[in-house]
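Engineer: Let me see the structure of the following:
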Amino acid sequence: MELLLVAALVVVAVIDWPVEATDFANRLDPPSGTHLLGTDQLGRDVLARVLGGVRWTVGLGAAAVLVSVVIGTAVGLATGWLDGTRARIVGTLVQSVVDLVVALPALLVGLLVAAVLGPGLAPAMIALVVMGWAPFARLAHRLTVTARTEEWVVAARSLGAGPVWILRVHVLPAITGPLREAFTARFVGAMLTLAGLSFLGLGVQPPTPEWGAMLAEGRTYAFVAPWLVAAPAAAVVLVSALAGRSRIR
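Structural biologist: Purely as a prediction, here's the structure:
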């Protein structure tokens, strides 16, 4: 199920949908055989824009989480492998920072980053990564502490294997499964945060067909053309539900 979902999203994301094709003679048309999800205030096909938004909402959310996984896993592996008094102090300090970051609301961090750097795609991605690396660091740290006491790791150390080699060859493959599960869970949160920032005008900016930005544009016409709000909202809910179901299975 998970692989099928990923494959479908990738296929949809790489297709060049006509997201900016306007038809002023058919503005705010309701759903029909010609436009299955209707048109917006500029006569743009809503279905094409929702499908085109996969590249932005889903793609950017996944990219931010992927960067977070790399950073967080590296930090967790390093701090989890440390030994000795000084090493434990460093590990404790790093984990304290991790705990602090995890405790902060993601949307609040996004607002702070946008206040400093201004609205836009880059600040939104920075906010997602700033919030995203800490949970992976905490998980990788805990798993590494457990793995380094396993017999196969102790045997590799006794044979003279270096820490980098042991972490790369033995520990990292052993903790990949839990990290993959955490990736799926974190992806949903990152996607919703990105959509929220864009809805507030702090993330991806119109006319880019990001689902949060589409919601912000469509709310002005919510009573006249409710499909402008319903379509991107349904897309967010559907992808979140499918991703959550894949994680549970």
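
Engineer: CA atoms for contacts and neighbours, from now on please.
Structural biologist: Will do.

Engineer: and the gap between the nearest residue to residue 79 once chain neighbours are set aside and residue 124?
Structural biologist: In space, and not counting its chain neighbours, residue 79 is closest to residue 91: 4.8 Å by Cα to Cα, 6 or more residues apart in numbering. Using Cα to Cα, to the nearest Å, residue 91 is found at 29 Å from residue 124.

Engineer: what does residue 187 give?
Structural biologist: 15 Å.

Engineer: more crowded one of these two?
Structural biologist: residue 124 (29 against 23; other Cα atoms under 10 Å).

Engineer: now the helices: where do they sit in this protein?
Structural biologist: 2-14, 46-52, 59-81, 85-103, 106-117, 121-147, 151-158, 163-166, 172-199, 211-218, 227-248 (DSSP state H).

Engineer: tell me what the fifth one is packed against?
Structural biologist: Helices and strands in packing contact with helix 106-117 are listed as helix 121-147, helix 172-199; criterion 3 or more Cα pairs under 8 Å, 6 or more residues apart in numbering; DSSP states H and E.

Engineer: Distance to residue 99 for these - can I get that in TSV?
Structural biologist: Formatted as TSV, the helices and strands packed on helix 106-117 follow (distance: least, Cα to Cα, whole Å):
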stretch	distance to residue 99
helix 121-147	8
helix 172-199	16
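
Engineer: Residue 14 is nearest to which of those?
Structural biologist: Residue 14 sits nearest to helix 172-199 of all the helices and strands packed on helix 106-117, at 18.1 Å, using Cα to Cα.

Engineer: That closest one: which residues count as buried?
Structural biologist: 172, 175, 179, 182-199 (16 or more other Cα atoms under 10 Å).

Engineer: Most tightly packed of the helices of the chain?
Structural biologist: helix 211-218 (a mean of 25; mean count of other Cα atoms under 10 Å).

Engineer: how close does residue 184 sit to residue 176?
Structural biologist: 13 Å.

Engineer: One more, please, to line up against the first structure:
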Amino acid sequence: MLRCRLSPSPFLRRAYATAANDASNIRNMALVAHIDSGKTTLTESILLRSSYLSASGSVDTGSTTTDFLPAERERGITIQSASIPVKWNKWTFNLIDTPGHADFGMEVESASRVVDGAVVLMDSVEGVEAQTKGVWRQLDRYGVATRLVFLNKLDRPGASFGSSLRSLLTHRLHQHPLALTLPIASFDPKDYQHAEPGIQGIVDLVKWEVWRWDENGEAKRYPLPTDVQELEKLSFLPSDTP
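Structural biologist: Okay, the predicted model is just below:
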């Protein structure tokens, strides 16, 4: 995940949701991206993680929460924006799942007027695509300064964190993106010889931790080693010896 903070022009400066004390912890956040980048699937994962749902739906089966229109479920695409309140700690996020198809760009336009921040999804196989640049310009137009770039589908064949970052720089979406996490495809060097896709962990560069997922999908956190002695204590990290 990459964090991009932009400085809006003076006439586009905006305040967070409201200055009222009873709503000071409310934020409007939009998920925007090129079509088929995984916005609705990510929304389902967030709803599941925040205990809004007991089981996540699927775009393939037409059982997602935000794609509720018959046409959306039949075609497997988002046609209109849908807002879901998500509680996380003391915060309440009005999470807005927006369409990715250019034909429904006015839905993104409407959402960009009212959001405090946005999560811009990128397909890690394709990199920056046409509508990625389109939604980025829409956020620029309405002064949405706080943005997170979420590199999705890193478990797919051909996905690359480095190539996605270069694509972001090549298309000049942001001059100085800051990486918050780094993906770990596998903790076993032998897996790289078979080129099997997948993500077994991440490096949290903010909290300086290594996350490792087990077979049940549960993550365990370990402090990131800062010297050789600490590195040797983490048995699951491979050594550099042949």
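
Engineer: Mind checking the TM-score on these two?
Structural biologist: Put the two chains on top of each other and the TM-score (TM-score structural alignment, normalised by the length of the second structure) is 0.24; 94 aligned residues with a Cα RMSD of 5.6 Å.

Engineer: just to confirm, which helix or strand has residue 222 of the second structure in it?
Structural biologist: Taking DSSP states H and E as the definition, one finds residue 222 of the second structure inside strand 219-223.

Engineer: Can you identify the element that follows that strand toward the C-terminus?
Structural biologist: Immediately after strand 219-223 of the second structure, counting by DSSP H and E, sits helix 228-233.

Engineer: buried set for that next one?
Structural biologist: residue 231.

Engineer: Can you tell me how far residue 178 of the second structure is from residue 165 of the second structure?
Structural biologist: 10 Å.

Engineer: Tell me which of those two has more neighbours.
Structural biologist: Each of residue 178 of the second structure and residue 165 has its neighbours counted (other Cα under 10 Å); residue 165 has more, 20 against 15.

Engineer: Confirm that one sits in a helix?
Structural biologist: Yes - assigned with DSSP: H, G, I helix; E, B strand; the rest coil, residue 165 of the second structure falls within a helix.

Engineer: Relative to residue 130 of the second structure, how far out is it?
Structural biologist: Applying Cα to Cα to residue 165 of the second structure and residue 130 of the second structure gives a distance of 16 Å.

Engineer: do the same with residue 169 of the second structure
Structural biologist: With Cα to Cα as the criterion, residue 169 of the second structure and residue 130 of the second structure are 15 Å apart.

Engineer: Show me which of these two is the more surrounded one.
Structural biologist: residue 169 (15 against 11).

Engineer: so is the more buried one in a helix, a strand, or just coil?
Structural biologist: Assignment for residue 169 of the second structure (three-state DSSP): helix.

Engineer: Look up how far residue 83 of the second structure lies from it.
Structural biologist: Distance from residue 169 of the second structure to residue 83 of the second structure, by Cα to Cα: 31 Å.

Engineer: any idea how far residue 88 of the first structure lies from residue 145 of the first structure?
Structural biologist: In terms of Cα to Cα, residue 88 of the first structure sits 11 Å off from residue 145 of the first structure.

Engineer: do the same with residue 151 of the first structure
Structural biologist: Taken as Cα to Cα, the span from residue 151 of the first structure to residue 145 of the first structure is 13 Å.

Engineer: got the contact list for residue 149 of the second structure?
Structural biologist: 1-4, 119-122 (Cα atoms under 8 Å, 6 or more residues apart in numbering).

Engineer: quick one: which of the residues you listed is nearest to residue 228 of the second structure?
Structural biologist: residue 1 (27.4 Å).

Engineer: The spatially closest residue to residue 92 of the second structure that is not a sequence neighbour: neighbour count?
Structural biologist: Excluding the flanking residues, the one nearest residue 92 of the second structure by Cα to Cα, 6+ apart is residue 26, at 4.9 Å. Per other Cα under 10 Å, the neighbour tally for residue 26 of the second structure reads 19.

Engineer: Test my guess that residue 26 of the second structure contacts residue 95.
Structural biologist: No - using Cα atoms under 8 Å, residue 26 of the second structure is not in contact with residue 95, being 10.6 Å away.

Engineer: Pull out the buried positions in the helix or strand where residue 120 of the second structure lies.
Structural biologist: In the assignment (DSSP H and E), residue 120 of the second structure maps to strand 117-123. Of all the residues in strand 117-123 of the second structure, those buried under the rule 16+ other Cα under 10 Å are 117-123.

Engineer: about what we covered before: pretty sure the residue nearest to residue 79 of the first structure is in contact with residue 75, am I right?
Structural biologist: No - contact criterion Cα under 8 Å: residue 91 of the first structure and residue 75 do not qualify, at 9.4 Å.

Engineer: secondary structure class for residue 84 of the second structure?
Structural biologist: strand.

Engineer: and the gap between it and residue 94 of the second structure?
Structural biologist: 6 Å.

Engineer: ok, these two, which is more surrounded?
Structural biologist: residue 94 (19 against 16).

Engineer: got a list of what the more buried one touches?
Structural biologist: Taking Cα under 8 Å, 6+ apart, one finds 26-29, 83-86 in contact with residue 94 of the second structure.

Engineer: If you rank those residues by neighbours, which is first?
Structural biologist: Most crowded among the contacts of residue 94 of the second structure, counting by other Cα under 10 Å, is residue 29 at 23 neighbours.

Engineer: before we move on, which element is that one in?
Structural biologist: Assigned by DSSP H and E, residue 29 of the second structure falls in strand 26-32.

Engineer: Output the contacting helices and strands for that strand.
Structural biologist: Using 3+ Cα pairs under 8 Å, 6+ apart: strand 26-32 of the second structure touches strand 91-97, helix 105-112, strand 117-123.

Engineer: Kindly calculate the angle that the strand holding residue 120 of the second structure makes with strand 26-32.
Structural biologist: Counting by axes from the mean of the first three to the mean of the last three Cα atoms, to 10 degrees, strand 117-123 of the second structure lies at 20 degrees to strand 26-32.
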